[in-house]
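[1] 3D, please:
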Amino acid sequence: MNLLALNPIAFNIGSLEIHWYGIIIALGALVGVIMAMREATRRGVNSDNILDLVLIGVPVGLICARIYYVVFELPFYIANPGEIIKIWHGGIAIYGGLIGGFIVLVVLCLRRKISIWLMLDIAAPSVMLGQIVGRWGNFMNQEAFGAKTSLDFLQSLHLPHFIVEQMFINGAYRQPTFLYESAANVIGLILILVFRHRKHFYKLGEVALSYLVWYPVVRFFVEGMRTDSLYIMPGVRVSQILSLILLIFAIGALIYRRKKMDLPWYTDLTEQNNGLNKN
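    Reported below is the predicted structural model:
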């Protein structure tokens, strides 16, 4: 046991334990919602639609994220059914959450006659921000880590002392794969935000597709370093397969839409001229 590890419990309210994991996830969601609401207003979409998307999408996404994880760890949860609802012990699969959130977004857009691609463009950077922040919840829980490494290696990365000590897990120092993913997505988010507001750079849907290029590449390589992956079969990681599928889809969609479809520029979608149906 590492006595220097951070306490995953932030505070108690009576017998109720409030975990850092939940606080960090909620913080990431809050900041992401604010960012999406501002961008929605900028692009002529009523920001109330973002609130509705979050109010429905977050619980559905959490449920789908948990179901995704439980399905690929089914023998354990069959033997320990009481653990299924204990998400504070970890076990939230990002890809499962993305699937759930996407379904809610599509249904909402179809019912309210909002462009699905426009809403995806608005939401994608906020989702990425949520992932950046959310990985620090994994850090607090000492999960999503990599193979054994040395103290010297971690110190050579010039990491703060509290990160180095938190990476001492199960009697050995571990690769901080949560940090690699979070840091790489910070770079991706900055690039997307910068180019998103550059006139005539992105067309409709390409902000979301850029996210679907960047994140799967990052996740594919980071997943290969992790020791707690979900597997389809021995040696075949679920997240790596899904990352490849999403990457191929995103690149194909970018090429096809540019060559075959007459799409508006993302920066031209304003309150005055965003009269879009489902493109």
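
[2] contacts, neighbours, all on C-alpha from now
    OK.

[3] neighbours around Asp152, how many?
    Residues near Asp152, counting by other Cα atoms under 10 Å, number 9.

[4] cool, and Val127?
    20.

[5] Relative to Val58, how far out is it?
    Val127 sits 11 Å away from Val58, going by Cα to Cα, to the nearest Å.

[6] Flag every buried residue along stretch 107-127.
    Within stretch 107-127, the residues that count as buried by 16 or more other Cα atoms under 10 Å are 108-109, 114-127.

[7] for stretch 166-182, same thing?
    Neighbour-count burial for stretch 166-182, with 16+ other Cα under 10 Å as criterion, is recorded at 166-169, 173-182.

[8] What is the helix or strand hosting Ile103 packed up against?
    Per DSSP states H and E: Ile103 is located in helix 94-112. Helix 94-112 sits against helix 48-72, helix 116-141, with contacts defined as 3 or more Cα pairs under 8 Å, 6 or more residues apart in numbering; DSSP states H and E.

[9] okay, those, which one's buried deepest?
    Comparing these by mean neighbour count (mean count of other Cα atoms under 10 Å), helix 116-141 ranks first with a mean of 23.

[10] what's the following helix or strand after it?
    strand 148-149.

[11] what's next to that next one, contact-wise?
    172-175 (Cα atoms under 8 Å, 6 or more residues apart in numbering).

[12] Which other helices and strands does the helix or strand just after that strand contact?
    Downstream of strand 148-149, the next assigned helix or strand under DSSP H and E is helix 151-156. Counting contacts by 3+ Cα pairs under 8 Å, 6+ apart, helix 151-156 is packed against helix 161-166.

[13] how near is Ile255 to Asp262?
    In this view, Ile255 and Asp262 are 13 Å apart by Cα to Cα.

[14] And Cys64, by the same measure?
    Distance of Cys64 to Asp262, computed by Cα to Cα: 35 Å.

[15] Here is the second sequence; please produce its structure so I can put it next to the first one:
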Amino acid sequence: MDYPLNPIAFELGSFQVHWYGIIIGIGIALGFYLASKEGDRLGLPQETFSDLLIWAIPIALISARAYYVLFEWDYYSQNPGAIIQIWNGGIAIHGALIGSVITAIVFSRKKNISFWKLADIAAPSIILGQAIGRWGNFINQEAHGEEVTRSFLEGLYLPDFIVNQMYIEGTYYHPTFFYESVWNIIGFALLLLLRKVNPKRGELFLSYVIWYSIGRFFIEGMRTDSLMVADLLRIAQVLSLTLIVVAAFILVFRRIKYALPRYADQTNEGTIAP
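    Now for the predicted structure:
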């Protein structure tokens, strides 16, 4: 196998299909399948998540790209044609999450479904999709960390295909995409376990936010391509810390303020609180 891996999976005439898009698509499809099955089990209308995705996918992609372009505006203002080239990477998961949450809030109100119930069901799917999506960064040789040696990577017992793909222009790099993917897979397993405990409504989603943000904070500190504010602050770290504090506060506040239903309760009333 030749390295680096070809980011183009195949071509249809002049149209190139990138592995990045295929991998993102696989993550979305698997997440949709799992959320739909769980939604059926908990009594949501069968078309709930298919209707939601019609709006959430394009809005998430647009917001993810807009978030990235905003914080890289010095480059994109000089290269406006590159703004739409998402197949080359450059979408920010925090932007996608912001767009998706806003979409889900509006959707839940329109459908008279509890936002928290919708978010709880979707949480394992979201983090699994993130775990899969990071492999798009692997193919593109992006979202990596500082320089390391080959012996360091081999000491992590990584398979050769990862080690070889981390050899970029004569240097080996930390596979931070891999660290985050593993963190998210562990988070996916923990959320499935938490789901069996039947926690209070909203706590599964809030636990996802906290778990993902903790991992992202530390892994982001290892990366070399972070979006920055004034060359001083890594935006993803600032946002991760903010989300940890806000999610923990909301979790505690809702427990104190409301008599919350449980995750598996069949009520579907469309409201943000409880």
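
[16] Can you give me the TM-score here?
    The TM-score (TM-score structural alignment, normalised by the length of the second structure) is 0.97; 272 aligned residues with a Cα RMSD of 1.3 Å.

[17] so who does the residue nearest the centre of the first structure touch?
    By Cα atoms, centre = their mean, the first structure has its centre lying nearest to Gln131, at 3.5 Å. Shown in contact with Gln131 of the first structure (Cα under 8 Å, 6+ apart): 28, 94, 182, 185.

[18] I'd like the distance between Glu165 of the first structure and Asp152 of the first structure.
    Glu165 of the first structure is 12 Å from Asp152 of the first structure, by Cα to Cα.

[19] Same question for Ile163 of the first structure.
    For Ile163 of the first structure relative to Asp152 of the first structure (Cα to Cα), the value is 13 Å.

[20] and the equivalent of Val246 of the second structure over in the first structure, how many neighbours does it have?
    Val246 of the second structure maps onto Phe249 in the first structure when the alignment is built from TM-score structural alignment. Residues lying near Phe249 of the first structure (other Cα under 10 Å) number 14.

[21] Shouldn't Phe249 of the first structure be within a helix?
    Yes - assessed by DSSP: H, G, I helix; E, B strand; the rest coil, Phe249 of the first structure belongs to a helix.

[22] And Glu142 of the second structure, how close does it get to Gly90 of the second structure?
    Look at Glu142 of the second structure and Gly90 of the second structure: by Cα to Cα, they are 9 Å apart.

[23] same check, this time on Ala230 of the second structure
    Distance from Ala230 of the second structure to Gly90 of the second structure, by Cα to Cα: 19 Å.

[24] Those two: which is more packed in?
    Gly90 (20 against 7).

[25] before we move on, what SS does that one have?
    Under three-state DSSP, the three-state class of Gly90 of the second structure is coil.

[26] Give me the aligned partner of it over in the first structure.
    Match for Gly90 of the second structure (TM-score structural alignment): Gly91.

[27] For the nearest residue in space to its match that is not next to it in sequence, give me its contacts.
    With Cα to Cα, 6 or more residues apart in numbering as the criterion, Gly91 of the first structure has its nearest non-adjacent residue at 6.0 Å, and that residue is Tyr69. Contact analysis of Tyr69 of the first structure by Cα under 8 Å, 6+ apart lists 91-93, 96, 230.

[28] Can you give me the neighbour number for Ala253 of the first structure?
    Residues near Ala253 of the first structure, counting by other Cα under 10 Å: 15.

[29] try Leu193 of the first structure
    12.

[30] same thing with Asn80 of the first structure?
    By the criterion of other Cα under 10 Å, Asn80 of the first structure has 10 neighbours.

[31] which one in the second structure is aligned with it?
    Per TM-score structural alignment, Asn80 of the first structure is aligned with Asn79.

[32] separation between the nearest residue to Tyr173 of the second structure once chain neighbours are set aside and Asn164 of the second structure?
    Leaving aside its chain neighbours, Tyr173 of the second structure sits nearest to Glu147 (4.4 Å; criterion: Cα to Cα, 6+ apart). Distance of Glu147 of the second structure to Asn164 of the second structure, given as Cα to Cα: 14 Å.

[33] can you check Asn137 of the second structure too?
    Distance of Asn137 of the second structure to Asn164 of the second structure, computed by Cα to Cα: 14 Å.

[34] Kindly report the same for Ile8 of the second structure.
    18 Å.

[35] swap in Ser77 of the second structure?
    35 Å.

[36] Compare the two (neighbour count), which wins?
    Under the criterion of other Cα under 10 Å, the comparison of Ser77 of the second structure against Asn164 puts Asn164 first, with 17 against 13.

[37] contacting residues for that one?
    Each residue near Asn164 of the second structure by Cα under 8 Å, 6+ apart is listed here: 3-4.

[38] now with 10 Å?
    1-5, 150, 153, 172 (Cα atoms under 10 Å, 6 or more residues apart in numbering).

[39] before we move on, what about Leu247 of the first structure?
    209-217, 220, 241, 253.

[40] ranges for the helices of the stretch 151-274 of the second structure?
    With helices called from DSSP state H, counting those that start in this stretch, the stretch 151-274 of the second structure shows them at 160-165, 176-197, 203-220, 235-257.

[41] Just the angle for the longest one relative to helix 93-111, thanks.
    Read that as helix 235-257 of the second structure. 40 degrees (axes from the mean of the first three to the mean of the last three Cα atoms, to 10 degrees).

[42] So which bits of helix 235-257 of the second structure are buried?
    Those would be 235-237, 240, 243-244, 247-248, 251, 254, for helix 235-257 of the second structure by 16+ other Cα under 10 Å.
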